[in-house]
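Colleague: sequence first, predicted model second:
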Amino acid sequence: MNNLHNLDNNIKAKINGGGVSIGVFLVSGSPFIAEAMANFPVDWMLIDFEASHITNENLLHILQAINGYEITPVIRVADQNRRMIEFCLDLGAKGVMIPKVDTAAQAAEVSNACYYQPKGNRGIGGIRASAFYTNTKEYLNRANDCILSIVQIESKESIANLDGIAGTANVEILFMGLGDLAASYGQTGNVEGKLIDEARQKVVAACTKYNKIPGIYAHSIDVVNQYIQEGFTFIAIGNEIKFMSQGLGDSLNKIALRS
């Protein structure tokens, strides 16, 4: 069966079953590299519009490259533009991550754009998502169940408004962006320390209270197990460029090079 006809969401299934869902970000815009990464047992891949040069055409080709694998495709949009949210879903994404959501009002607006009525207010137009009209009825019936709305918590304001954001009906994952959060606390480049530790605890507590999924980007593999112990169940462990750079660096360090 073509994966466009598969409307299950492996992220939801794994986390609802008590597991932790591990994924990677894609920032290169390369379908070739995305396909190579898809051979590894990660649960999801996030195509990053916010922090990369990816174009609409790159996006389509990357989705096509990973659709042949049991990878759940997620897209991070560049901003809170509902047209772009709908565009990504119509191309076949099963999750959309929206950056810099600081208030409950923003959370409601962007998460509602992810779902068809009566749950939300997403427009009808999923040409590729419906497997090019070969699966339209089932897609319209099941899309609200297979889509994940993910809002990013990455500022002092969003931490202050956690209760309202987490309590927003259509928000499913609260995903911490520690880099921007650290900067908002006046410690740019330092994602550790008391303030960040307390923020993580608050996010997990809010998710527990409202039955939402806590997510986070691990800036180091060394902290992934720590985050799992803290209660995070949707974790990004890096991006493909970082893995390539680290791999090359590790290989060179093992060679006795002469100057």
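Modeller: Happy to help now that I have it.
Colleague: CA only for contacts and neighbour counts going forward, please
Modeller: Fine.
Colleague: following the helix or strand harbouring Leu140, which helix or strand comes up?
Modeller: Element membership for Leu140, per DSSP states H and E: helix 136-146. Proceeding N to C from helix 136-146, the next assigned helix or strand is strand 148-153, under DSSP H and E.
Colleague: that older thread, tell me how far the helix holding Leu140 lies from the chain's centre.
Modeller: Helix 136-146 has its C-alpha centroid displaced from the chain centroid by 20 Å (Cα atoms, centre = their mean, to the nearest Å).
Colleague: what are the buried residues along that helix?
Modeller: Across helix 136-146, burial judged by 16 or more other Cα atoms under 10 Å covers 136, 139-140, 143-144, 146.
Colleague: then stretch 56-69?
Modeller: Within stretch 56-69, the residues that count as buried by 16+ other Cα under 10 Å are 58-59, 61-67.
Colleague: cool, and stretch 158-171?
Modeller: When burial is assessed from 16+ other Cα under 10 Å, stretch 158-171 yields the following buried residues: 158-159, 161-171.
Colleague: so how far does stretch 22-41 reach from one end to the other?
Modeller: Taking Cα to Cα, to the nearest Å, stretch 22-41 runs 9 Å from one end to the other.
Colleague: kindly report the same for stretch 140-159.
Modeller: End-to-end distance of stretch 140-159: 35 Å, with Cα to Cα as the criterion.
Colleague: other residues contacting it?
Modeller: Counting by Cα atoms under 8 Å, 6 or more residues apart in numbering, the neighbours of stretch 140-159 from elsewhere in the structure are 7-9, 93-103, 107, 111, 114-116, 119, 130, 165, 170-182, 184-185, 199, 202-203.
Colleague: which parts of the stretch 51-200 of the chain are helices?
Modeller: With DSSP state H, counting those that start in this stretch as the criterion, the stretch 51-200 of the chain has helices at 56-66, 82-90, 104-112, 136-146, 156-160, 162-166, 178-184, 194-210.
Colleague: is it possible to get a markdown table of those helices that adds distance to Asp222?
Modeller: Formatted as a markdown table, the helices of the stretch 51-200 of the chain follow (distance: least, Cα to Cα, whole Å):
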| stretch | distance to Asp222 |
| --- | --- |
| helix 56-66 | 27 |
| helix 82-90 | 32 |
| helix 104-112 | 31 |
| helix 136-146 | 31 |
| helix 156-160 | 25 |
| helix 162-166 | 27 |
| helix 178-184 | 15 |
| helix 194-210 | 16 |
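Colleague: Gly249 is nearest to which of those helices?
Modeller: Proximity to Gly249 (Cα to Cα) singles out helix 178-184 among the helices of the stretch 51-200 of the chain, at 23.3 Å.
Colleague: buried set for the helix or strand harbouring Tyr227?
Modeller: Assignment of secondary structure by DSSP H and E places Tyr227 within helix 224-230. Of the residues in helix 224-230, those with enough neighbours to count as buried (16+ other Cα under 10 Å) are 224, 227-228.
Colleague: give me the neighbour count for Leu195.
Modeller: For Leu195, the count of nearby residues is 14 (other Cα atoms under 10 Å).
Colleague: got a list of what it touches?
Modeller: Tyr185.
Colleague: kindly report the same for the one 4 residues further on.
Modeller: Ala199 makes contact with Ile159, according to Cα under 8 Å, 6+ apart.
Colleague: okay, one more to line up with it:
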Amino acid sequence: MKQLRERLASGLPCVGGWLGTSSPLIAEAMASCGFHWVAADMEHGQIGVADLPALFAACQLRGAAPLVRLPGHDPILARRCLDAGALGLIVPVVQSASAFADFATHCLYPPAGRRGVSLCRANGWGDSFQDYLGFRPLLVPQIETAAGAAAAQDIARLDVVDALFLGPYDLSADLGHPGDFNHSDVVVAMDRVRSACLQAGKPSGIHQVAPDPAQLQARIAEGYRFVAYSTDIVALRAALGNPTTIVESALSS
């Protein structure tokens, strides 16, 4: 976690993988691609709390920091993910600084916050109990609505925030233009979030869903520094293409 936070603070890009499946083998394979972090998607993926320890171990075996994209703002679930060993949380649909500040207290131990204290996987079931009491997870609010974009400056200024992460599909849908990332309303909202990050001295992030190296390079050129690149399922489908079409084309030629 120290290396990831230092890399973000230095302005260097941090590129992450995105897991929607609960296979530790897929997690390890993804981490072995050189990602700085890998997020287990508990919002849209098929992943439960019981899956997390094996996924985290697989990621860390290959040097990737394990993160979780939460399905909502449930503080109990956030605590369970952290207890399982998550080094950071990506929190969806954040729309105000006050709401996120309150949520963040559940991710920090007293006196800084209200996280419950226990012997858990994250502290080696007590072996590193004292050291872990000072642990501060990477906290990344996800901006996915017009309200969130409007409040981005206040959210980015929170001390507990490490980066802001754009959800382009949900943001475009909330603005009435689902999937149209070039629509002026969407462009303005995304620029507002990037500007808020620059003013607060925080990295901006985005999910580059298509596994296209040129598009990944474009996101970096645009100034994004916390970038999720594709997903396990999207990358698999893109790599396989449509074998039936390929075979039929070969037979007809």
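Modeller: Right, received. Where do you want to start? Predicted model, so just to flag it, every value in this text is computed and none were measured.
Colleague: superposing both, give me the TM-score.
Modeller: TM-score for the superposed pair, counting by TM-score structural alignment, normalised by the length of structure 2: 0.91. Supporting figures: 249 aligned residues with a Cα RMSD of 1.9 Å.
Colleague: stretch 126-144 of structure 2: end-to-end distance?
Modeller: With Cα to Cα as the measure, the ends of stretch 126-144 of structure 2 fall 38 Å from one another.
Colleague: map Ser98 of structure 2 onto structure 1.
Modeller: Alignment note: Ser98 of structure 2 maps to Ala105 in structure 1; criterion TM-score structural alignment.
Colleague: list the contacts of that match.
Modeller: Applying Cα under 8 Å, 6+ apart, we find Ala105 of structure 1 in contact with Ile165.
Colleague: kindly report the same for Asp162 of structure 2.
Modeller: Shown here is Asp162 of structure 2, whose contacts under the criterion Cα under 8 Å, 6+ apart are 5, 138-140, 202-203.
Colleague: buried only: go through those for me.
Modeller: Applying 16+ other Cα under 10 Å to the contacts of Asp162 of structure 2, the neighbour count classes 138-140, 202-203 as buried.
Colleague: before we move on, the earlier item: which residue numbers in structure 2 go with the helix holding Tyr227 of structure 1?
Modeller: Per TM-score structural alignment, the counterpart of helix 224-230 of structure 1 in structure 2 is residues 216-222.
Colleague: any chance of TSV for the buried residues of stretch 158-171 of structure 1, columns distance to Asn190 of structure 1?
Modeller: Listed next are the buried residues of stretch 158-171 of structure 1 as TSV, based on distance: Cα to Cα, whole Å:
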residue	distance to Asn190 of structure 1
Ser158	19
Ile159	17
Asn161	23
Leu162	22
Asp163	25
Gly164	27
Ile165	25
Ala166	26
Gly167	29
Thr168	30
Ala169	33
Asn170	32
Val171	28
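Colleague: now flag whichever of the residues you listed is closest to Ala36 of structure 1.
Modeller: Scanning the buried residues of stretch 158-171 of structure 1 for proximity to Ala36 of structure 1, where the rule is Cα to Cα, the winner is Val171, at 31.5 Å.
Colleague: so what corresponds to the closest one in structure 2?
Modeller: Looking across to structure 2 (by TM-score structural alignment), Val171 of structure 1 lines up with Val161.
Colleague: same check, this time on Ile54 of structure 1
Modeller: When the structures are aligned by TM-score structural alignment, the residue of structure 2 matched to Ile54 of structure 1 is Ile47.
Colleague: what number of residues lie near its match?
Modeller: 19.
Colleague: count the residues that sit near the residue nearest to it when sequence neighbours are not counted.
Modeller: Excluding its sequence neighbours, the residue lying closest to Ile47 of structure 2 (Cα to Cα, 6 or more residues apart in numbering) is Ser22, at 5.3 Å. A total of 20 residues lie near Ser22 of structure 2 under the criterion other Cα under 10 Å.
Colleague: coming back round to it: what about the helix holding Tyr227 of structure 1, distance to the chain center?
Modeller: Between the mean C-alpha point of helix 224-230 of structure 1 and the mean C-alpha point of its chain there is a distance of 18 Å (Cα atoms, centre = their mean).
Colleague: start to end distance for stretch 87-107 of structure 2?
Modeller: Stretch 87-107 of structure 2 has an end-to-end distance of 11 Å (Cα to Cα).
Colleague: and for Ala36 of structure 1, the neighbour number?
Modeller: A count of nearby residues for Ala36 of structure 1, using other Cα under 10 Å, gives 12.
Colleague: and the aligned residue in structure 2 for it, how far from Ala228 of structure 2?
Modeller: The pairwise alignment with structure 2 assigns Ala36 of structure 1 to Ala29, based on TM-score structural alignment. Distance of Ala29 of structure 2 to Ala228 of structure 2, given as Cα to Cα: 16 Å.
Colleague: check Val68 of structure 2 too.
Modeller: Using Cα to Cα, we find Val68 of structure 2 at a distance of 12 Å from Ala228 of structure 2.
Colleague: and Leu248 of structure 1, that's in a strand?
Modeller: No. For Leu248 of structure 1, which was evaluated using DSSP: H, G, I helix; E, B strand; the rest coil, the result is helix, with no strand membership.
Colleague: aligned to it, what sits in structure 2?
Modeller: Checking TM-score structural alignment: Leu248 of structure 1 goes with Leu240.
Colleague: which one of the buried residues of stretch 158-171 of structure 1 sits closest to Phe232 of structure 1?
Modeller: Checking these against Phe232 of structure 1 by Cα to Cα gives Ala166 as the nearest, at 14.6 Å.
Colleague: my guess is the closest one meets Leu174, correct?
Modeller: Yes. Ala166 of structure 1 is in contact with Leu174 according to Cα atoms under 8 Å; the separation is 7.2 Å.
Colleague: list residues touching both of those two?
Modeller: Once Cα under 8 Å, 6+ apart is applied, the residues that Ala166 of structure 1 and Leu174 both contact turn out to be 207, 212.
Colleague: coming back round to it: keep only the contacts of Asp162 of structure 2 that stay in contact in structure 1.
Modeller: For the contacts of Asp162 of structure 2, the aligned pairs still in contact in structure 1 (both residues aligned by TM-score structural alignment, their matches' Cα atoms under 8 Å) are 138-140, 202-203.
Colleague: so which of these is the closest to Pro13 of structure 2?
Modeller: For Pro13 of structure 2, the closest of those turns out to be Pro203, at 8.9 Å, with distances computed as Cα to Cα.
Colleague: that closest one maps to what in structure 1?
Modeller: Taking TM-score structural alignment as the alignment basis, one finds that Pro203 of structure 2 is matched in structure 1 by Ile213.
Colleague: which ones are touching its match?
Modeller: By Cα under 8 Å, 6+ apart, the neighbours of Ile213 of structure 1 are 172-174, 207, 232-234.
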